[in-house]
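A.B. asks: Just to be clear, the model below is a prediction. Sequence and coordinates:
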Amino acid sequence: MQTQPTNQSRNSSRVLVNHNQKGNQVLSFIKKVPWEHANIPADYQVGANSGVLYLSLKYHRLKPEYIYERMKQLSNQYALRIILCAVDIDDHQQAIRELTKACILAGYTLFLAWSAEEAGRYIETFKAFEYKSPDMIKERVETDNFSKLTDCLVQVKSINKTDVLTLVSNFGSFKSIVEASPDELSLLPGFGDQKVTRLVEAVQSPFLLENEGRS
């Protein structure tokens, strides 16, 4: 049986939190906006038509079917449906790839949080953009680091935004991408020999300032 939001929950000025989130340390980092527990279908309701499902990869490894059932339950509940994923295991690459595919197919937006504090900031930002369009929320909540990383890597010939997402999902940081071996890169979906070679050459080449290059 699905839980239906009340009129009060639909018009709340607070972040509404499902009772199943009691004890989640993320709550201690939601400081810039008020929140309260409520009878809602999502884990966090951050707007009249915006619902968030919270997923720990550690829990996902134990019960992989859980999040897919929750996604089905929420499919007709909100215009903007978000999976806020806590990356709390080391071998996260395969799980993130599977979740990314599931979110694309089901019309969800996936955000990765590498700490409880970052997850709290995401929820605060979702609420702050409650009256913006879903597309604006998706664009605005991208972290500066990820945006800058994307802008940097797509300058490499044949590397696109999907490739950047694949790289980040597998290696987690620019430092790890730079340190990855050609063999490791070649295992990624969509990374053929030519693309791997171009990426390795780009990240391992010395950086020259414009004036230095002309001297």
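C.D. replies: Thanks, I have the structure now.

A.B. asks: make it CA atoms for all contacts and neighbour counts henceforth
C.D. replies: OK.

A.B. asks: Please work out which residues outside stretch 38-45 touch it.
C.D. replies: By CA atoms under 8 Å, 6 or more residues apart in numbering, the residues outside stretch 38-45 that reach it are 2-6, 9, 15-21, 51-54, 73-74, 77.

A.B. asks: ignore the last one, stretch 101-111
C.D. replies: Counting by CA under 8 Å, 6+ apart, M71, S75, L80, R81, I82, I83, L84, C85, L99, T100, K138 sit against stretch 101-111.

A.B. asks: first vs last residue of that stretch, how far apart are they?
C.D. replies: This stretch, stretch 101-111, spans 13 Å end to end (CA to CA, to the nearest Å).

A.B. asks: The residue most central in space within the chain in helix, strand or coil?
C.D. replies: For the chain, the residue nearest the mean C-alpha position is F111 (1.5 Å; CA atoms, centre = their mean). Secondary structure state of F111, per DSSP: H, G, I helix; E, B strand; the rest coil, is strand.

A.B. asks: how close does it sit to S12?
C.D. replies: 23 Å.

A.B. asks: likewise T125?
C.D. replies: 16 Å.

A.B. asks: now swap in L105 and tell me
C.D. replies: With CA to CA as the criterion, L105 and S12 are 30 Å apart.

A.B. asks: ok, and here's another one to check against it:
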Amino acid sequence: MSIRPKPPVVEPGGSSILVNPVQRGNPLLSHIKHVAYQFAEIVPDFQVGATTGALFLSLKYHRLHPEYIHSRIEKLQSLYGLRILLLICDVTEHQDYIRELTRICLINNLTIMVAWTLEEAGIYLSTYKLFEHKPPDLIKERIDNDYASVIRSALTSVKSVNKTDVMTLRSNFGSFSNIVHATPEQLAQCPGFGTLKLRWLVGAQEKGNL
């Protein structure tokens, strides 16, 4: 039985992210900052390094076409040392879908990255490319200014709000904009948000400190 040859990995175009032509018109592209991108015939949706490839998936699309991601992973075969599933969480009921996709990623040796907005997804892709040749310790020590860090910094500046609370808020509301515009009644439904903590958070909203 003949062995099917693996599709070649296209060498990166200098400092550019390589983009599969099927992603042409994806609004995510406008959120790739500080690094160029170019279209190329590659197997994944994005190639952010010589050994790093990323598949792109929106939960809204996955809900309608659950078979799609399986066919994309099959085409990826064993290419790339770091294989990423970049997931856009654009549905309200997302827990079961993310759990299912995490299991699929574990089975197929993929790393799942969940983004709540296209802006956040663009930051992830840009950061992977920008730090392609950086030593790991530099990346670990870096105090980054990415979307998630900005949200965490802004929310923990409110008295009594900690990192666990930030994760709770992001899980329930998704984007920073949704958190800022949430009503006191909606915030009160979040685990761990008692009367005092709620008072500080609502006060920060009303004063424009968020």
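C.D. replies: Nice, thanks for sending it over. Note that the structure is predicted; figures quoted are calculated from it, not measured.

A.B. asks: Contact partners for E139 of the first structure?
C.D. replies: Listed by CA under 8 Å, 6+ apart, E139 of the first structure has no contact partners.

A.B. asks: Please identify which helix or strand holds it.
C.D. replies: helix 134-140 (DSSP states H and E).

A.B. asks: Show the subsequent helix or strand relative to that helix.
C.D. replies: Following helix 134-140 of the first structure in sequence order, the next helix or strand is helix 144-153 (DSSP H and E).

A.B. asks: related to what we said a few turns ago, would you mind checking the contacts of stretch 38-45 of the first structure for buried ones?
C.D. replies: With neighbours counted using 16 or more other CA atoms under 10 Å, the contacts of stretch 38-45 of the first structure contain these buried positions: P5, S9, V15, L16, V17, N18, G51, V52, L53, Y54, L74, Q77.

A.B. asks: So which of these are in strands?
C.D. replies: Using DSSP state E, the members of these that fall in strands are V15, L16, V17, N18, G51, V52, L53, Y54.

A.B. asks: residues in contact with the aligned residue in the second structure for the first one?
C.D. replies: Using TM-score structural alignment, the equivalent of V15 of the first structure in the second structure is I17. Residues near I17 of the second structure by CA under 8 Å, 6+ apart: V35, A36, Y37, Q38, F46, Q47, V48, G49, K129.

A.B. asks: I17 of the second structure and S177 of the second structure, how far apart?
C.D. replies: 29 Å.

A.B. asks: quick one: the helices in the first structure?
C.D. replies: 7-10, 57-62, 65-74, 93-106, 116-128, 134-140, 144-153, 161-171, 174-179, 182-186, 193-204, 210-214 (DSSP state H).

A.B. asks: Make TSV from these and add distance to F29 of the first structure to it.
C.D. replies: Listed next are the helices of the first structure as TSV, based on distance: least, CA to CA, whole Å:
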stretch	distance to F29 of the first structure
helix 7-10	22
helix 57-62	19
helix 65-74	23
helix 93-106	24
helix 116-128	5
helix 134-140	20
helix 144-153	20
helix 161-171	24
helix 174-179	26
helix 182-186	36
helix 193-204	36
helix 210-214	43
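
A.B. asks: Burial-wise, tell me which of these comes out on top.
C.D. replies: Mean neighbours per residue, mean count of other CA atoms under 10 Å, is largest over the helices of the first structure for helix 116-128, with a mean of 20.

A.B. asks: Contacts made by that one with the rest, please.
C.D. replies: Contacts to helix 116-128 of the first structure, defined as CA under 8 Å, 6+ apart, come from residues 15, 25-33, 46-47, 84, 86, 113, 137, 141.

A.B. asks: from those, which ones fall inside strands?
C.D. replies: Going by DSSP E, the strands hold V15, V46, G47, L84, A86, A113 from the contacts of helix 116-128 of the first structure.

A.B. asks: List the residues that contact W114 of the first structure.
C.D. replies: Taking CA under 8 Å, 6+ apart, one finds A86, V87, D88 in contact with W114 of the first structure.

A.B. asks: Show me what it lines up with in the second structure.
C.D. replies: Checking TM-score structural alignment: W114 of the first structure goes with T117.

A.B. asks: ok, now F171 of the first structure?
C.D. replies: The alignment partner of F171 of the first structure in the second structure, by TM-score structural alignment, is F173.

A.B. asks: which among the contacts of helix 116-128 of the first structure end up buried?
C.D. replies: By 16+ other CA under 10 Å, these give V15, V26, L27, I30, V46, G47, L84, A86, A113, I137 as buried.

A.B. asks: corresponding residue for the fourth one in the second structure?
C.D. replies: In other words, I30 of the first structure. So, by TM-score structural alignment, I30 of the first structure is matched to I32.

A.B. asks: Would you mind measuring from the nearest residue to its match once chain neighbours are set aside to L110 of the second structure?
C.D. replies: Nearest residue to I32 of the second structure, sequence neighbours excluded (CA to CA, 6 or more residues apart in numbering): G122, at 4.6 Å. According to CA to CA, G122 of the second structure and L110 of the second structure sit 19 Å apart.

A.B. asks: do the same with L155 of the second structure
C.D. replies: Using CA to CA, L155 of the second structure is found at 31 Å from L110 of the second structure.

A.B. asks: How about F176 of the second structure?
C.D. replies: For F176 of the second structure, the distance to L110 of the second structure - CA to CA - is 27 Å.
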